[in-house]
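Q: only the shape, not the letters, is given here:
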């Protein structure tokens, strides 16, 4: 059975009911702070709390702006706070059909509405006709009884029909059984009541976890025992006695098979400590399966009194949790003073492993089919640790549906945006929840954009070998030139080398640092200004780049002195000037008004792009309002419509360039 939709509201900041589709595995609520993500989770939690502690309270939960008018009708006509729709899987459908002789079809759904007076209404539709047909085929019935049953439209009608005929003993026995079956329910459709009886015991319930449920560094066990006793004596006020930190420690003790009363009984200290330590070791191992930030951590437990401490820690034994870091020679620190991320992860495992047994403070057994509601999980985790935690959520989703909130791009699978629901707080409307990403505020979907950007970056740099260039012009020229060199019988750029435009020489250092950290092989090709580039020299000195992997355009300008720095050069200077001017004139033919720029028009200089810009200035020709010309427009024209072949000198230059890059990488 899966939750497939939740209709929430009016509830707190949700002024109008929001119908939200729920994914069968994981649903992600993305939105800004105070948008209403937690409100949605809290509504679900109150509807079907697995621990049985949550209730709807109009004073706390009904939208405040309409509270007064609502309370006038609350007693007689309470509104729906949450409506949940579930879908059965085929195994459950087959079981019901077999047990009750129904003919429920695949994809069967039903709904439950939870009202503000904490009652509920069931919406379920089951045809009684197949059940009536099965009853009519009961062996031993008289022909009159069979005929009466077949006339009936409902089970209650069948009961009335049988009461109006002459019956034999078998008919009377059948009638008695049918009467008992019908009288169990006050529903008009008895079969629907019986189906609900099957479903109600298997209904998934909600478990909510947030930062408030973290384990404390220490807790007084005598005080905890008193609180548990008070909770048992007054279950209606149990939540006032048992706060989240107490519940977290009770969960840890329960997992260790330790009763709170053991600390005041005959059970020895070593036995109690051994039990709790065993669970702590097991949980630490589970954490480290997904926690890859520091695998030298472990949780230690101690149980001892301290008469010198402040109340209540000076009365009876205290439970102490500490984290040992083997990386720092076994230094231990209090649990609640360590990394917030590790604390969250460990506390979550304690909470989840324990509440699967579903025990409230008074010890009553609860339900074990769960929908997990996680409020900002992994918020304190490093970005890569959040990616690790996503793997853990996927593991949880194998057995339980998970709904979680986030505004971190690293807590969203960019290839599963169908699982995302955006949450916005709109003026005069309140919280709005939707799967329509295109119509959402840019600030709301920023985490999704960032997630996509990260995914794009990862896919762009998946090659083991990467050539960093300054911009898209270099990318266009190199790809086209490589194809032309290969067509002439030479060797182009190796196929497994990815060309990465970084947006200028100033960004090279950043890209080298980021990509090099991923263990990728890098080379750099840059324009040459006529003097050494200090940033690149710094990368070489820091051993982030090998000197043999850094190239500039001037080193390939003269085929007779390959590898030697010469005059200031751009990649455009590796082409024959006449060829380059031909593409320039083609791109800007309209602006040039039929008067192309010739090589003889160019002033003296080393770099053709600057020579062209100076010629345009001299001729007072504006090909674009800002002056100069768009270098990439010429590169794009070259790459989309390259020449049939290059001259021998140009081929020699690019052949040498590609050979050098391939060798360096």
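A: Great, that's in hand. The shown structure was predicted, so the numbers you read here are calculated from the model rather than taken from an experiment.
Q: going by C-alpha atoms from here, please, whenever you check contacts or count neighbours.
A: OK.
Q: got the contact list for stretch 12-26?
A: For stretch 12-26, the surrounding residues in contact (Cα atoms under 8 Å, 6 or more residues apart in numbering) are 2-10, 36, 39, 60-64, 394, 397-398, 400-404, 419, 421, 429-434.
Q: again, 6 Å this time
A: Applying Cα atoms under 6 Å, 6 or more residues apart in numbering, the external contacts of stretch 12-26 come out as 4-10, 61-63, 397, 401-403, 430-431.
Q: what is the neighbour count of residue 496?
A: 11 (other Cα atoms under 10 Å).
Q: ok, it to residue 652 distance?
A: 22 Å (Cα to Cα, to the nearest Å).
Q: same thing with residue 417?
A: 49 Å.
Q: so the two - more neighbours on which side?
A: residue 652 (20 against 15).
Q: so residue 111 sits in a strand?
A: Yes - under DSSP: H, G, I helix; E, B strand; the rest coil, residue 111 sits within a strand.
Q: ignoring the adjacent residues along the chain, who's closest to it?
A: Spatial nearest neighbour of residue 111, chain neighbours left out: residue 85 (4.2 Å); criterion: Cα to Cα, 6 or more residues apart in numbering.
Q: again, but for residue 130
A: residue 102 (5.6 Å).
Q: show me where the stretch 51-200 of the chain has helices.
A: Assigned by DSSP state H, counting those that start in this stretch, the stretch 51-200 of the chain shows helices spanning 58-61, 67-74, 90-100, 129-136, 143-151, 155-163, 169-183, 190-200.
Q: hold the first one in mind and look at this next one:
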């Protein structure tokens, strides 16, 4: 099962978060106190790998605390939708419903700990339309009239037809019928059946079949909701991914005072920081397969009265030796596992116990001397602590765990944060991952479609949205949007500082399409760029001149400019060629150059059928699909706008970016092999010009 979206309600600062769409990696971006943590915690508590107990004094919203405390079973705090395609076959067998309505499952958890399972695509019927019921009876009438009756059944046929006709008339104008109405009709019809029909009768079996149809329809209406079937509930809840939550508060210290640890691990009144630390320590000692009190006991020295007791001395020696061997074994195991997981360092870990103290020592190939963990970088402390939680709490079921990381890498250098972002990308091959941040270094400017903005709404509650512009009306107080803008700015700066090949485009939708095409062409081995190609947007043709002058860099080579072939693009191209690009006119490109018709835009680079399918899936409310009217060889955007106007669909501001984001996701999932050769040729021709 794969998480696709979730909604938090009535949890701490969250009244209703709105639906938060989830990718394989999802970044929740928000300023301090926006409530980012309060979106991760309820997800964790939906199905925690370990711990994650509900705590009324912490988790209940203060405004409705009394209401929830009085009736916790009435308040769901988390609802999550999952792609259940892998369970659809089993669910169909348990419910008798088609797989197509069972491949999405929604799971809610209430404050009493109970779960609600439902299937959003399944619409349970409790009545049938009058026309359907009358149609059932009319079909029977027609067939009764066409069946050859026995000689002695002449009057019987008329009686049965009259009974059916009478019930059909009683249905007319009645509206939808429930199960009781259907069974009443069947009972009335049953009165017309002869007690001893002729064994060779053809009329009576057809009449009896109508009674069976009415009963079957009634049973269909009284079927339980699929989520209320106990076997279905057990299957779904048993297959729920486990959530592993980690925050910086849980980072390990290098020296651990065991009596203090024993005391804290038994307490239930710890604060947030102390509780997180205690949790990580529980995980650590679970990994070494020893508890703190066992370590203390195994290391207990000879007491004053035992000094002459040879047997006791030998026993104490053997216990200490056993403890040392176990700790060495755990250190070796951790070293091997961590090396397979974290490729950016060759670390060796060693656990030592001395009296009341437990220590973690670290060395690596560049610094072979052993150093206490606390004296190594906070980044390594974070990675080690998180890895232990991930490894132990998921209990080796890594593939079915979803990782929730709260403000990861805060103490890391900016470049290390960028490495952490790449690490998340690798980890996402086996696990979905959600993380909160306010750092622009953890926002991938090429993957803004997986970013969600977390902000405080007008009523003071926490909201989340994929619209990165949402939030405060005053742009000077844009909060998390600043981190996103900073990420974009750094993307542009890197094209100067790190030797990338910048190609200026008009807007973010161009960014999405060209990044997608670049990835597909590389995968198809149609291009092999020597430098990373980036697509900084000028945010409108008017800004193109300024952006070009900034990006010309120290060698004064003007970057490639790719513009639409529409009126604004043509005017901008003319201005540039008469101005800053006067001596480099060939570096101003138009989409028209690669499409063979005028007034083209970036969207026209995509195959018409593929683009039309994306439009139809995003704008489902149309009576006539766009794919029925789309024409190849003509600018596609004006066609979409004309079709939408004709269908009464209001295209939201920025709709082109939303479509570009969806097209990019679908194309990358589809892969280059599903695109025709002429499309790849056209794209390769464009990138050959870009790389010049």
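A: Structure's in. What do you need? Since the model is a prediction, treat every value here as computed from it, not as a measurement.
Q: care to give me the TM-score?
A: The TM-score (TM-score structural alignment, normalised by the length of structure 1) is 0.52; 415 aligned residues with a Cα RMSD of 4.8 Å.
Q: on that earlier part again, any idea what the residue nearest to residue 111 of structure 1 aligns with in structure 2?
A: Correspondence of residue 85 of structure 1 to structure 2, assessed by TM-score structural alignment: residue 80.
Q: against residue 454 of structure 2, how distant is its match?
A: For residue 80 of structure 2 relative to residue 454 of structure 2 (Cα to Cα), the value is 18 Å.
Q: the two - which one has more neighbours?
A: Using other Cα under 10 Å, the more surrounded residue of residue 80 of structure 2 and residue 454 is residue 454, with 33 against 20.
Q: would that one count as being in a strand?
A: Yes - assessed with three-state DSSP, residue 454 of structure 2 lies in a strand.
Q: show me what contacts it?
A: 29-30, 463-464.
Q: what do we get in structure 1 for it?
A: So, by TM-score structural alignment, residue 454 of structure 2 is matched to residue 423.
Q: neighbours of residue 256 of structure 2, how many?
A: So residue 256 of structure 2, with other Cα under 10 Å, has 17 neighbours.
Q: does it touch residue 358 like I think?
A: Yes - using Cα atoms under 6 Å, residue 256 of structure 2 is in contact with residue 358, at 5.0 Å.
Q: list the contacts for the counterpart of residue 407 of structure 2 in structure 1?
A: Structural alignment places residue 407 of structure 2 opposite residue 376 in structure 1 (criterion: TM-score structural alignment). Residue 376 of structure 1 makes contacts with 405-406, as judged by Cα under 6 Å, 6+ apart.
Q: next one: residue 376 of structure 1 from residue 354 of structure 1, what distance?
A: Relative to residue 354 of structure 1, and taking Cα to Cα, residue 376 of structure 1 is found at 21 Å.
Q: same thing with residue 385 of structure 1?
A: 24 Å.
Q: what's residue 440 of structure 1 in contact with, if anything?
A: By Cα under 6 Å, 6+ apart, residue 440 of structure 1 has no neighbours at all.
Q: make sure it is indeed in a strand.
A: No - read with three-state DSSP, residue 440 of structure 1 is coil and lies in no strand.
Q: aligned partner of residue 480 of structure 1 in structure 2?
A: Checking TM-score structural alignment: residue 480 of structure 1 goes with nothing.
Q: so which strand or helix has residue 480 of structure 1?
A: In this structure, residue 480 of structure 1 sits in helix 472-487 according to DSSP states H and E.
Q: quick check: chain neighbours aside, which residue is closest to the counterpart of residue 387 of structure 2 in structure 1?
A: In structure 1, the residue matched to residue 387 of structure 2 (TM-score structural alignment) is residue 349. Closest residue to residue 349 of structure 1 apart from its sequence neighbours, by Cα to Cα, 6+ apart: residue 283 at 7.0 Å.
Q: burial measure for the one you found, as a count.
A: Residue 283 of structure 1: 21 neighbours (other Cα under 10 Å).
Q: near the nearest residue to residue 690 of structure 2 once chain neighbours are set aside, how many other residues are there?
A: Excluding the flanking residues, the one nearest residue 690 of structure 2 by Cα to Cα, 6+ apart is residue 560, at 6.4 Å. Applying other Cα under 10 Å, we find 24 residues neighbouring residue 560 of structure 2.
Q: do residue 108 of structure 1 as well
A: 17.
Q: what residue in structure 2 is paired with it?
A: So residue 108 of structure 1 corresponds to residue 103, using TM-score structural alignment.
Q: state the distance from the match of residue 407 of structure 2 to residue 32 of structure 1.
A: With Cα to Cα as the criterion, residue 376 of structure 1 and residue 32 of structure 1 are 12 Å apart.
Q: grab the longest helix from structure 2 for me.
A: Among the segments of structure 2 that qualify as a helix by DSSP state H, the longest is helix 310-341.
Q: need the next SSE after that one, C-terminal direction.
A: Following helix 310-341 of structure 2 in sequence, per DSSP H and E, is strand 347-354.
Q: on contacts alone, who are the packing partners of that next one?
A: helix 310-341, strand 357-364 (3 or more Cα pairs under 6 Å, 6 or more residues apart in numbering; DSSP states H and E).
Q: ranges for the strands of the stretch 451-600 of structure 1?
A: 465-469, 497-501, 521-526, 550-552 (DSSP state E, counting those that start in this stretch).
Q: these: which one's closest to residue 134 of structure 1?
A: strand 497-501 (69.5 Å; Cα to Cα).
Q: list the buried residues in the closest one.
A: By neighbour count, with 16 or more other Cα atoms under 10 Å as the criterion, the buried positions of strand 497-501 of structure 1 are 497-501.
Q: report the central residue of structure 1.
A: residue 412 (3.4 Å; Cα atoms, centre = their mean).
Q: distance of that one relative to residue 5 of structure 1?
A: 21 Å.
Q: go on, residue 298 of structure 1?
A: For residue 298 of structure 1, the distance to residue 5 of structure 1 equals 41 Å [Cα to Cα].
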